[in-house]
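**Student:** Turn this into a structure:
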Amino acid sequence: MLEISAGDTAWVLTSAALVLLMTPGLAFFYGGMVRAKGVLNMMMMSFISMGTIGVLWVLFGYSMAFGNSFGFEVGPTKPDGVTFFGLLGNPLDFAGLKGLMSGDAAVFTIPALAFVAFQACFAIIAVALVSGAIADRASFGGWTLFTILWGVLVYFPVAGWVFSFDGATGTDFHGGWIANWLGALDFAGGTAIHINAGISALALALVLGPRIGFGTKPMRPHNMTLTMLGAGLLWFGWFGFNAGSALGAGTLASVAWVNTLAATAAAMIGWLLVEKLRDGHPTSLGAASGVVAGLVAITPAAGSVNPVGAIIIGVLAGAVCAFAVGLKYKFGYDDSLDVVGVHFVGGMLGTLMIGFLADPEAPGAFGAAGLFYGGGFDQLWRQAVGAIAVTIYAFVVSYAIALLIKKTIGWRVSPADELSGIDLAEHSEAGYDLSPVYYTNKVQRTLVLTKDDLAETEKMGASK
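**Tutor:** Now for the predicted structure:
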């Protein structure tokens, strides 16, 4: 066993806190993009994911992802002769995180519980990402049940496929098939998180149907200040997301950090250029969306490309996703906040670009070379198989979960509640106290419309 490093442990625990901050950041990002009458509900959909997934991860989720995998022997595809096709971690191996408080329980050079904490925050935000596709129309109860079922049936297994390496969490433990048997590279979750969440979002959007007035009435973001704040928090937290995935404070973390900066900056520029050339003006929503598109696309490639490759991925992600978000109008699905166009498309692009741009000198490439670095199509086909497999699995299971909820407790709020405001209908709260303005003798007064207030204004002789 490797000796536990205090520096690596401190970096991973700090990174876990940064990744956890991303979920409230996502709540701001999504919250500003919906209409004012749905901002609290939108933010609550992110926050409840922290509750349900946080508990499930401790009880058995971590074990389903990183326990000794059930699977079968099959011929190797990797040169190192890996033959085990791992499908699902044993949920009983680490149930309740038993046995992981010991000083001997480690993952590489960090305590096992530091790894548990880091991966828990990944699981939380993966679920929360899906919510943007069904804004303004999904019942809070339906969404809460979805977070539970999707975490257990979709995220936990797929996380094991991608992130669980043979022997990392237990002596002679088998990990997931994408990481070990297939040998696809996914540094921090292009498949497990972004393709997974993005295609699942499409499944939910199809089952729930569009918002009332979709395509005919304007549904503009109500508060771009919140959205820009959320984008900034996401970018800040994403350094923990990507650089923290090195699981150590060293060269690999440094490469991932710089690549995350470079790709995201380039993606914002790419998106704004598309807006300027296509629409005549760059927008703050475009800047925020470009930032997220770049973060998504570089996530799988952060450790396996060089900084120039990161810029190429970023520019492509910004431009491609800027066009992809318009596909919902062409095909008629209501992906409210562009989860499909940004996370699925961006995650797919970043995952596949590894097959072209993987630099064998990058520490996270582990010697793999992309097509442009003399590696031929070997890494590209591995990336494609992993991405397609996650796409099919996540879409089918997510669609089934969505149909189950629709047929049982129901998904959508009533048309009346959707039109009047989902915040009041689902939470009996309003995001803003928009009190009318009154004037008395040219002095402005702001009053809350309660019966007592109205009576008081009559006494004062106030008039509108």
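**Student:** going forward, measure contacts and count neighbours with C-alpha atoms only.
**Tutor:** Fine.
**Student:** ok now do residue 313, which residues does it touch?
**Tutor:** Residue 313 is in contact with 263, 267, 294, 297-298, 349-350, 353, counting by C-alpha atoms under 8 Å, 6 or more residues apart in numbering.
**Student:** So which of those residues belong to helices?
**Tutor:** Secondary structure assignment (DSSP state H) places 263, 267, 294, 297-298, 349-350, 353 from these within helices.
**Student:** Could you export the contacts of residue 313 to JSON lines, including columns for distance to residue 307 and neighbour count?
**Tutor:** Written out in JSON lines, the entries for the contacts of residue 313 read as follows (distance: C-alpha to C-alpha, whole Å; neighbours: other C-alpha atoms under 10 Å):
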{"residue": "263", "distance to residue 307": "8", "neighbour count": "31"}
{"residue": "267", "distance to residue 307": "13", "neighbour count": "34"}
{"residue": "294", "distance to residue 307": "13", "neighbour count": "38"}
{"residue": "297", "distance to residue 307": "14", "neighbour count": "37"}
{"residue": "298", "distance to residue 307": "11", "neighbour count": "40"}
{"residue": "349", "distance to residue 307": "17", "neighbour count": "24"}
{"residue": "350", "distance to residue 307": "14", "neighbour count": "31"}
{"residue": "353", "distance to residue 307": "14", "neighbour count": "27"}
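**Student:** Kindly reformat those as CSV containing distance to residue 73.
**Tutor:** CSV is the format used below for those (distance: C-alpha to C-alpha, whole Å):
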residue, distance to residue 73
263, 39
267, 42
294, 38
297, 33
298, 33
349, 31
350, 30
353, 30
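**Student:** residues near the residue nearest to residue 431 when sequence neighbours are not counted, how many?
**Tutor:** Closest residue to residue 431 in three dimensions, ignoring its sequence neighbours and counting by C-alpha to C-alpha, 6 or more residues apart in numbering: residue 40, at 5.6 Å. Counted with other C-alpha atoms under 10 Å, residues neighbouring residue 40 total 23.
**Student:** Next, the second sequence, to be compared with the first:
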Amino acid sequence: MGDLFVYRSSGNFLILLNKVCLTVFEASSLDMIWVLLCAALVMLMQAGFCCLETGLCRTKNNINVALKNLMDYCVTGMVFWAVGFWLMFGESTNGLIGEFRLPIGENATPGQLTFFLFQLTFAGTSATIISGAVAERVRFNAYIITTLVIGALVYPVIGHWCWGGSFTGNASGWLQEMGFVDFAGSTVVHSVGGWVSLAGLIIIGPRKGRFGAGAKPIQASNVPMAVLGVMLLWFGWFGFNGGSTLGVTDGIPRILVNTSLAAAAGSCAMLLIALITSNQPTVDRLINGVVAGLVAITASCHAVSPMSAVLIGAVGGIVCSLITKMLIRFRIDDVIGAVPAHAGAGVWGTLAVALLGDPKLLDTGLPWTEQLMVQFIGATSAFIWAFGVGFVVLLTINEITPLRVKSEDEIKGLNVAEHGASSELFDLMSQMNVHRNTGDYTQTVDIDPNSEIGRIGMQYNSVLQRISQDQRVMQTASREIAKMNQELMQTRTRELKESTLKSHFLTQLEQEIRKPMQVIAEHNDQMRQKHASDSTCMQYIDQIEDDSRHLLDLVDDIMNLTDLNSENFKLHETKLAIRDLLDEVCQKYRPQAKTKHIEMQTQIGPNVPLMIYADVDRLRQILDHLIHNAVRYTRTGYVHIMAKAIPQGEFNLILRITVEDSGIGIKNDMLERIFDPFFKFHPEDDQINLSDPAGTGMGLTICRRLAIASHGNLTVGSEHGKGSTFCLTFQTKADHPVVPLPQWSKDDSGEYELANIDLSGKRILYVEDQYDMQQLIQNYMRGVGAKVDLADNGKVGMEIAMAAWKTGRPYDMVLIDHLMPVMNGITAVTKLREQGFTQPIVMLSAHASNYREKCMTAGCNALLTKPVDRDMLLRMTHKFLSRQSVTAGV
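**Tutor:** Predicted structure coming up:
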């Protein structure tokens, strides 16, 4: 080793030549040549950082990133020469900062100038780390100000703490005096750059589109360039670590071997992690593995074995991987991975000095435990200083002049927004944007056809020509379509006018027909009374009545079709009780069914709500026609009407009503024809005696069209000679959330004989506040063998009913009055149903017609009007209780 340069890490400095106002160093030519060569290699690292950062960012920002790499080195060089060098290496003030002097000038010796140049390249390296971390969204001017602060204050101060005696030969920094070792700058250079980068990332935030819903990974613009950059860094690192001997020594081979092994181990560790976790090693991971290994070995490359160097590099790669994931989790957008590769790996490398370094080569005189504590204090102090000062400085700059560019500039790209530096790609995109905004595709883009972007432009021009051609065709077609639309509108207006006139005519005609038909009906009734004993006259009178009814049915069908064909046709939905409607329609055909010995049953599934929304008149019309046909074409047997619900949500449902009969059936070739307009069905069964004339042939046509208008359909299934099943489905909704209720069924084929009713063993709860009514209902029920328990208000009745329910011996049925003190009947029924009570409940009310909807909504199965008819009460009770073995209630 020459007579000038000493190990920064050594506690016992070799030579102190003199102590004048400027210490004079003398060095051998060989030492200076080596350090100058290493300074050139470190300068080459600046090119490596430039290639790495421009390769990993997007094309629209690569000029900005490259200029920042150039200018941060220039600005750092000037401010380090003017201020930073003496703050770092001047005579120490309490080990905290060097004494400020005038910049090094003509009086400096060649050795001093060599030392200064080498340290200048280190300062530039520390500053340029920040450029890559915050790339693609930081204003150029704000970044230059940040670089000034780092070169003048942040880097020199931490450098004085750790290396302050490297120039004078005295261990003057407070960390240096403690025995802190950082041979080539894991902490001083790389951790400082990484921690300031972290402060900047927190303040400026992530790039647009980096995180959040729909975010996709931002692709690097030139991966080969980035790989070249890291290889240049690797090569330049030989000067970074090797030159830190400050002379030619026999330790240089060890330093260079350890440097190379650590870099390779760091990348291999990242490769192994990638294969284990995702089986897809990405470029950025492998690149940062190399950088992390290099940074980690920098603090101890002179004092560890090759095996230890491999371990240090591998752990550096692992630390880098873990911190990278942590940053993503906290949505910190580090473009090149500066924080994990420089700050994280730098801290590990600093601690590894104590864990794996050779105490003889470290030459601090400290046991490894104390050395580890000193290394920890040094790494922590560097974090506090670099991150703390960096955060305050950057936050202050951000308040004065925003660090981040505008959102539109970030989208446009910093090449253009910050420097006005256009590119072929930007020019192409600008011209494409003009096409998008104006919609004029007749002008092609002007671009060099021989470049790669130019070839894309040529293909885009071909697309433009095709679009222009298609536009001309579309414009011609649009004119033709507009002309046709105008003609169609004129035709439609004319047809609407004719349709309106036709509708008006039919309405008038209907009125003109109905008036004389009413007169004919009245005269016919008079003739029936007058000639009741004349069989021949009665035959003519019946024929007149049938023909009149047929004519009125024909008028009704014509008016229905007119309504359906009208553009103004719409359904008028109201709230209705589906049970009452089915009961009403079935009641109309009960006498005819009884005469023909047809069993008529109505059954409603448990999912069908009590109240639904539908057009009651249209639904009644469909059901009336279907049930009429079922009774009409059934000689004997049954007609079953069933309703089921298919829930489609909390309120919405599809209602399915089937009308099944055991009649004559329909042949397969006629199943769809029966829905055709004016198709008349003529049964072949000579045992079917049709007393009424054939219909108009429009009934089923109208029914199906009404079903379709209700967002449903009407279908038929039949087996000739065995019967038919018509199925009506339509969409509707309930007025309350759909809650399964007991299944409801009704048999209309005949009446129960009171004498046959026996309710022995049945228990009934009667809730009534009037004593006379309690006695009356008790007498009714005792007469048929039922046991009746009493409650005088809704609250007591509810408690008694639920108590019996919970014991497993529920009442077979509950009779409850509507208006009572304490708690009325509707409230009591609602609470019973909410608690899961499923037994039949019948409400008695003097205002049945007014409260039917409320009662059914509350959960009642039936409603009787006061004064109660004894026969009706007993028959209803018998129907409920006789079917409890099959269903839960009526």
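**Student:** rewinding a little: which SSE is the residue nearest to residue 431 of the first structure in?
**Tutor:** helix 39-56 (DSSP states H and E).
**Student:** To what extent does that helix diverge from the second structure after superposition?
**Tutor:** Helix 39-56 of the first structure differs from its equivalent in the second structure by a mean of 1.2 Å after superposition (mean C-alpha distance after the TM-score superposition for the first structure).
**Student:** Please work out which residues of the second structure line up with that helix.
**Tutor:** Helix 39-56 of the first structure corresponds to residues 62-79 in the second structure, going by TM-score structural alignment.
**Student:** One more: stretch 384-398 of the first structure?
**Tutor:** Mapped onto the second structure using TM-score structural alignment, stretch 384-398 of the first structure covers residues 376-390.
**Student:** And that stretch against the first structure, how far off on average?
**Tutor:** Between stretch 376-390 of the second structure and its aligned partner residues in the first structure, the average distance after superposition works out to 0.5 Å, using mean C-alpha distance after the TM-score superposition for the first structure.
**Student:** Other residues contacting that stretch?
**Tutor:** The contact list for stretch 376-390 of the second structure, computed with C-alpha under 8 Å, 6+ apart, reads 154-155, 158, 175, 180, 187-188, 191-193, 195-196, 198-200, 347, 350-351.
**Student:** now, which of these lie within helices?
**Tutor:** Counted as lying in helices by DSSP H, out of these, are 155, 158, 175, 192-193, 195-196, 198-200, 347, 350-351.
**Student:** And the residues you listed, which two are furthest apart?
**Tutor:** Looking at those by C-alpha to C-alpha, the two members farthest from one another are 175 and 200, with 26.3 Å of separation.
**Student:** Show the contacting residues for the residue nearest to residue 431 of the first structure.
**Tutor:** Contact criterion C-alpha under 8 Å, 6+ apart gives 31, 423, 429-431 as the residues in contact with residue 40 of the first structure.
**Student:** hmm, back to that, please identify the buried residues of the helix holding residue 40 of the first structure?
**Tutor:** 39-50, 52-54, 56 (16 or more other C-alpha atoms under 10 Å).
**Student:** Please pull up the equivalent of residue 103 of the second structure in the first structure.
**Tutor:** When the two structures are superposed using TM-score structural alignment, residue 103 of the second structure falls opposite residue 96 in the first structure.
**Student:** Break down the stretch 101-250 of the first structure into its strands, ranges please.
**Tutor:** 106-107, 110-111 (DSSP state E, counting those that start in this stretch).
**Student:** Check which helices and strands the first one sits against.
**Tutor:** Going back to what we said before, that points to strand 106-107 of the first structure. Counting by 3 or more C-alpha pairs under 8 Å, 6 or more residues apart in numbering; DSSP states H and E, the packing neighbours recorded for strand 106-107 of the first structure are helix 112-130.
**Student:** who's in contact with the helix it packs on?
**Tutor:** Counting by C-alpha under 8 Å, 6+ apart, the neighbours of helix 112-130 of the first structure from elsewhere in the structure are 9, 12-13, 15-17, 19-20, 22-23, 26, 45-47, 49-50, 53-54, 57, 62, 100-101, 105-107, 147, 150-151, 155-156, 169, 193-194, 197-198, 200-201, 241, 339.
**Student:** Checking my notes, residue 70 of the first structure in a helix, right?
**Tutor:** No. The assignment for residue 70 of the first structure (DSSP: H, G, I helix; E, B strand; the rest coil) gives strand, which keeps it out of a helix.
**Student:** what's near enough to touch it?
**Tutor:** Applying C-alpha under 8 Å, 6+ apart, the residues contacting residue 70 of the first structure are 86-90.
**Student:** Residue 258 of the first structure now?
**Tutor:** Listed by C-alpha under 8 Å, 6+ apart, the contact set of residue 258 of the first structure reads residue 307.
**Student:** what does stretch 509-526 of the second structure correspond to over in the first structure?
**Tutor:** In the comparison with the first structure, stretch 509-526 of the second structure aligns to no range at all (TM-score structural alignment).
**Student:** can you check stretch 580-592 of the second structure too?
**Tutor:** Per TM-score structural alignment, stretch 580-592 of the second structure has no counterpart in the first structure.
**Student:** again with stretch 632-645 of the second structure
**Tutor:** Following TM-score structural alignment, the aligned partner range for stretch 632-645 of the second structure in the first structure is empty.
**Student:** For the stretch 301-450 of the first structure, which segments count as helices?
**Tutor:** 307-324, 327-331, 339, 345-357, 378-407, 415-420, 422-427 (DSSP state H, counting those that start in this stretch).
**Student:** distance between the third one and the chain's centre?
**Tutor:** This points to helix 339 of the first structure. The chain centroid and the centroid of helix 339 of the first structure are separated by 9 Å under C-alpha atoms, centre = their mean, to the nearest Å.
**Student:** the strands in the stretch 751-890 of the second structure, which residues?
**Tutor:** Remark: strands of the stretch 751-890 of the second structure, listed N- to C-terminal, are 763-767, 787-791, 813-817, 841-845, 862-865; assignment by DSSP E, counting those that start in this stretch.
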